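J.: Compute the structure for the input listed below.
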Amino acid sequence: MRAEDITRIDSEAGVIASLVYHPEFSFYSENLLPNHFFNKENRYIYAAICNLAQRGVQHIDPYSVFGKLKVQKKGSKSA
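T.: Down below sits the predicted model:
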């Protein structure tokens, strides 16, 4: 594996796709943090999926991720 392979958007998308189907995998990725994602959109999606999994959500879909992102955005405005 080359260093540039880690920052490829398709590599990041693969991690996110895995978590969509298996959100419980996020419990085994404590060393992978949102700021490790090169693409900022992937960073936010990863954080949202991990948060949903921590809350016990077992079915991740675009609506639940979008809803989480929307709540996080509102929270950041009021902070």
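J.: contacts and neighbour counts: CA atoms only from here.
T.: Will do.
J.: how close does residue 77 sit to residue 42?
T.: Residue 77 sits 21 Å away from residue 42, taking Cα to Cα, to the nearest Å as the criterion.
J.: To compare with the earlier structure, here is another sequence to fold:
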Amino acid sequence: MKLFQAMAYFISLVAVLVSLIAFSVTKHHVYLYMGLGSVLLIAIYTGYFRRRIRKQFNIRVSISELAFSNKVFKQITAY
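T.: Alright, predicted model coming up:
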């Protein structure tokens, strides 16, 4: 599964780079739109797997959210 996911990221990254290089050479906007669409696709793909892993391992709070909540809690109790 990890190999498939890594291949998908690599192919998506190559597609974005090729689209942006093609846009810079030809100045046709369709290549820019393909690059932006690929970035959006990567974001959706990454979010899907992140949500799936959080659900599989029953992760409720991320580390950054926990650190932020502790920081806010310390500020509130300091007053």
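J.: Any chance you could compute the TM-score here?
T.: TM-score of the superposed chains, computed with TM-score structural alignment, normalised by the length of structure 1, equals 0.26; 37 aligned residues with a Cα RMSD of 4.4 Å.
J.: picking that back up, more neighbours: residue 77 and residue 42 of structure 1, which one.
T.: More crowded of residue 77 of structure 1 and residue 42, by other Cα atoms under 10 Å: residue 42, with 19 against 7.
J.: and that one, what does it touch?
T.: Residues near residue 42 of structure 1 by Cα atoms under 8 Å, 6 or more residues apart in numbering: 12-13, 16.
J.: any chance of these in JSON lines, with secondary structure, neighbour count and distance to residue 69 of structure 1 too?
T.: Shown next, in JSON lines, are the contacts of residue 42 of structure 1 (DSSP: H, G, I helix; E, B strand; the rest coil; neighbours: other Cα atoms under 10 Å; distance: Cα to Cα, whole Å):
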{"residue": "12", "secondary structure": "helix", "neighbour count": "19", "distance to residue 69 of structure 1": "18"}
{"residue": "13", "secondary structure": "helix", "neighbour count": "16", "distance to residue 69 of structure 1": "17"}
{"residue": "16", "secondary structure": "helix", "neighbour count": "21", "distance to residue 69 of structure 1": "15"}
